[in-house]
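>>> dropping the sequence and predicted coords here.
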Amino acid sequence: MQFTYDSLAKSDVLKIENENYKHIIKARRHKVGDILAFRNLEDSFLYFYEITLIDKRSAILNLKSSEEKIVEVNNKLHIGWCIVDPKTIEKELPYLNELGVEKITFIPCDYSQNNFKLNIEKMEKILINSSQQCGRSSYIKLEMASSLDEFIKANPDSFMINFSNKNIEECKSEIKIVIIGCEGGFSKAEVENFNKEKIVGFNTPLILKSQTAVTAVASKILI
C-alpha cells in the first residue's frame, strides 16, 4: 500500500480502529515509533503519522509532517457508462481507477436491465482501496444520470463508442467524455439521435463486452 486512507487524516492525532487497525497492526505488524503515510483523499496532501500507542483494539498516531503530492494522470476522461450488472462494474472499477479515469456517470439506457441497483457507497470503498494500492491522490467521482438524453444535454461534446468506420485513434485527443453501451449495445433510436460525427469505433471485427470496451477506451485515451 502506498498510503492508508482515513477521512480524518490532517488532524494532529489519529485513532485507528477496525479494518485499519487490523491491517496496520495485526497484518503489517507496525510498532510504536513507526512512521506511516495517510491521505484523506479530499486534498492532495500526504500526512505522515508516528505510532505512539497501541492497545488491543486501537492505536494512537501523532502527526509529524505533511507533503503536498499530486499523483494523477495528465489527461482527463469522463465516462458515461450505460448500466450493466453491478458485479461487472465493481470488478472493473479498480482497473479504471488505476488508469486515471476522472469521473463515471451511470446511465439507464434502452437495453439496461431495470432491476439493477447500484451501491455507490460500496463502489467508493472499492475505489479507495484501489487508490491506496496504486498511489493515486484521488479516486473516480461517481454520479447517476436519469437518462441518456439528460446526459447528452449536460455533456454535448460526448463521443459514443459503437460500430463505426471512424476509428477512435483518429480523434482520441479530442475525447474528454465518452459513452459506453451496456450489454447489447445501443438501441437503434439511441444511435439515430446521436451526432453521427461523434460515433467512433475500434479497429477490430470482434464484438466487445461493455467492460472490455470501457477499459479499452480508458487505456487508449489516458496512457
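All right, it came through fine.

>>> going forward, measure contacts and count neighbours with C-alpha atoms only.
Fine.

>>> look up how far residue 135 lies from the closest residue to residue 25 other than its chain neighbours.
Take residue 25 and drop its neighbours on the chain: the residue closest to it by C-alpha to C-alpha, 6 or more residues apart in numbering is residue 31, 7.2 Å away. Residue 31 sits 23 Å away from residue 135, going by C-alpha to C-alpha, to the nearest Å.

>>> the residue nearest to residue 25 against residue 21, yeah?
No: counting by C-alpha atoms under 8 Å, residue 21 is not a contact partner of residue 31; they are 11.6 Å apart.

>>> which one's more surrounded, those two?
The neighbour count for residue 31 versus residue 21, taken as other C-alpha atoms under 10 Å, is higher for residue 21 (20 against 16).

>>> identify the residues contacting the closest residue to that one other than its chain neighbours.
Distance criterion C-alpha to C-alpha, 6+ apart; nearest residue to residue 21, sequence neighbours excluded, is residue 58 at 6.1 Å. Shown here is residue 58, whose contacts under the criterion C-alpha atoms under 8 Å, 6 or more residues apart in numbering are 15-18, 21.

>>> which one of those sits closest to residue 210?
Of all those, residue 18 has the smallest distance to residue 210: 36.1 Å, by C-alpha to C-alpha.

>>> ok, that closest one touching residue 57?
Yes: checked against C-alpha under 8 Å, the pair residue 18 and residue 57 is within contact range at 7.4 Å.

>>> rewinding a little: so the residue nearest to residue 25 belongs to a strand, correct?
No: note on residue 31: no strand contains this position according to DSSP: H, G, I helix; E, B strand; the rest coil, which reports coil.

>>> show me the residue at the heart of this protein, geometrically.
Per C-alpha atoms, centre = their mean, the C-alpha nearest to the average position across the chain is that of residue 140, at 3.2 Å.

>>> apart from its chain neighbours, what residue comes closest to residue 110?
Counting by C-alpha to C-alpha, 6+ apart, the nearest residue to residue 110 once its immediate chain neighbours are dropped is residue 187, at 6.3 Å.

>>> what about versus this one:
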Amino acid sequence: MHRFFIDQSTEVNENVIISGNDYNHLKNSLRLNIGDRVILSDGDGFDMEAEITSFSEDEVFLKVLTKEKSGVEAGVKVWLAQGLPKKSKMDLIVEKATEIGFSGLIPFESKRTIVKYNYKKKEKKRSRWQRVAEAAAKQSGRAVIPKIEEFYSSSQLKNLKQKFDYVLLLWENEENLSLKKFFTENNVEAAAEILVIIGPEGGFSAAEVQQFKSELGAQIITLGPRILRTETAGITALTAILYEKGELGD
C-alpha cells in the first residue's frame, strides 16, 4: 500500500484529512478512489491502515482502521554529522542513509569545506534535503522521517556532546580503532544514540581531529585501509553499525 505521513496522532475509527501535495499525489497521480486503503505514519513510529471515505475539491478524507507500532525503525539511533560536500552529493547521502535507517543529519562547515552557502541558500538546501528524506522514507517503508537539522559550524558541534551516548569521527589517518574494535570495547545498548562525524572532500586536519576529540569526546575510527569518498563513508559506517546491532535482519 502507498504510504503518507501525517502531522497528527490519531486512533482507530478516527478520521484523517490529507491536503496539499499529498492530496494531489493521492488523487491525481496514484488515482486512488473511495474504498482504497493506504498506510499513514504519524512520525512517532506508528503505522495506521486507513480507508478513503470521500473527497472534496482539495482534500481527501480517510478513516483509520488499524494502528500499531512499526517494526521498521531501528532501536539504535544513528545521526550523521556531514561536512558539506560539493554538488548534489548530499542528496545521495540523505536518500541512501534514510533507506538504510539513520535518524537524522547535521550538515556542518569545517575548515576544508569547499562549498559556502549564505543564509538564504542554507535554508533552501535544508528544505530540499528534508524533502529528499521524506520521499526516501515513503519509498523504503519508514515510519519516521529523518530530521535534517540547521547548519552547524565545526566549533558548534561541541554543543551536541550531551545529546549522544557515543560520538565517532571517521578519519583516514586512524590506524588502531576500527568499528569492530569499538563495539568489542564498548557495551553499546540497543537503544543507544550515536553521532558519526564525516569530513568533506578535503577531510579533517590533525588539529580538527584533536579538537573534536577534546571538545566532543569523539572516538577516532578507521573504516579500513581504503580511503572512502565523503558520500560513501557515512553510509558505510551507518550500515556497519546497524548490522552490528542486528538491525539489518537476523
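In hand now; what should we look at? In this text the structure is predicted, and so the values were computed from the model without any measurement.

>>> could I get the TM-score for this pair?
Comparison of the two superposed chains (TM-score structural alignment, normalised by the length of the first structure) gives a TM-score of 0.83, and 220 aligned residues with a C-alpha RMSD of 2.8 Å.

>>> drop anything exposed from the contacts of residue 58 of the first structure.
Burial by neighbour count, judged by 16 or more other C-alpha atoms under 10 Å, picks out 15-17, 21 from those.

>>> next step: those restricted to strands.
Judged by DSSP state E, strands contain the following of these: 15-16.

>>> reformat the buried ones among the contacts of residue 58 of the first structure as TSV; add distance to residue 40 of the first structure.
Listed next are these as TSV, based on distance: C-alpha to C-alpha, whole Å:
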residue	distance to residue 40 of the first structure
15	14
16	13
17	16
21	16
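
>>> tell me which two of the contacts of residue 58 of the first structure sit farthest apart.
The most widely separated members of these are 15 and 18, with 10.3 Å between them, by C-alpha to C-alpha.

>>> all strands of the first structure, in order?
With DSSP E applied, the first structure shows strands at 4-5, 13-16, 35-39, 45-54, 59-68, 78-82, 103-107, 141-144, 159-161, 177-180, 199-200, listed in chain order.

>>> give me the mean deviation of the last one from the second structure.
So that's strand 199-200 of the first structure. Superposed on the second structure, strand 199-200 of the first structure shows a mean distance of 1.5 Å to its aligned residues (mean C-alpha distance after the TM-score superposition for the first structure).

>>> again with the second one
Using mean C-alpha distance after the TM-score superposition for the first structure, strand 13-16 of the first structure ends up 3.9 Å from its aligned counterpart in the second structure, as a mean over the superposed pairs.

>>> quick one: the equivalent of residue 196 of the second structure over in the first structure from residue 201 of the first structure, how far?
In the first structure, the residue paired with residue 196 of the second structure according to TM-score structural alignment is residue 178. Noted for residue 178 of the first structure: a distance of 11 Å to residue 201 of the first structure, by C-alpha to C-alpha.

>>> joint contacts of the two?
Common neighbours of residue 178 of the first structure and residue 201, using C-alpha under 8 Å, 6+ apart, are residue 161.

>>> and the helices in the first structure, which stretches?
Taking DSSP state H as the criterion, the first structure contains helices spanning 18-21, 86-99, 120-134, 148-154, 188-192, 210-222.

>>> the last one aligns to what range in the second structure?
I take that to be helix 210-222 of the first structure. Residue correspondence for helix 210-222 of the first structure in the second structure, counting by TM-score structural alignment: residues 230-242.

>>> show me what that stretch is in contact with.
Stretch 230-242 of the second structure has contacts (C-alpha under 8 Å, 6+ apart) with 74, 76, 78, 80, 82, 85, 89-90, 92-93, 96-97, 100, 102, 170, 179, 196-201, 223, 248.

>>> drop anything exposed from these.
Taking 16+ other C-alpha under 10 Å as the criterion, what is buried in the contacts of stretch 230-242 of the second structure is 74, 76, 78, 80, 82, 85, 90, 93, 96-97, 100, 102, 170, 179, 196-201, 223.

>>> so what corresponds to the residue nearest to residue 25 of the first structure in the second structure?
Under the alignment (TM-score structural alignment), residue 31 of the first structure maps onto residue 33.

>>> next one: residue 135 of the first structure
If you follow residue 135 of the first structure across to the second structure using TM-score structural alignment, you land on residue 141.

>>> burial count for its match?
Counted with other C-alpha under 10 Å, residues neighbouring residue 141 of the second structure total 19.

>>> repeat that for residue 208 of the second structure.
Residue crowding around residue 208 of the second structure was assessed by other C-alpha under 10 Å; the count is 15.

>>> please say which position in the first structure it maps to.
Residue 208 of the second structure is assigned residue 190 in the first structure as its aligned equivalent, the criterion being TM-score structural alignment.

>>> residue contacts, its match?
Contact criterion C-alpha under 8 Å, 6+ apart gives residue 110 as the residues in contact with residue 190 of the first structure.

>>> separation between it and residue 126 of the first structure?
From residue 190 of the first structure over to residue 126 of the first structure the distance is 31 Å, taken as C-alpha to C-alpha.
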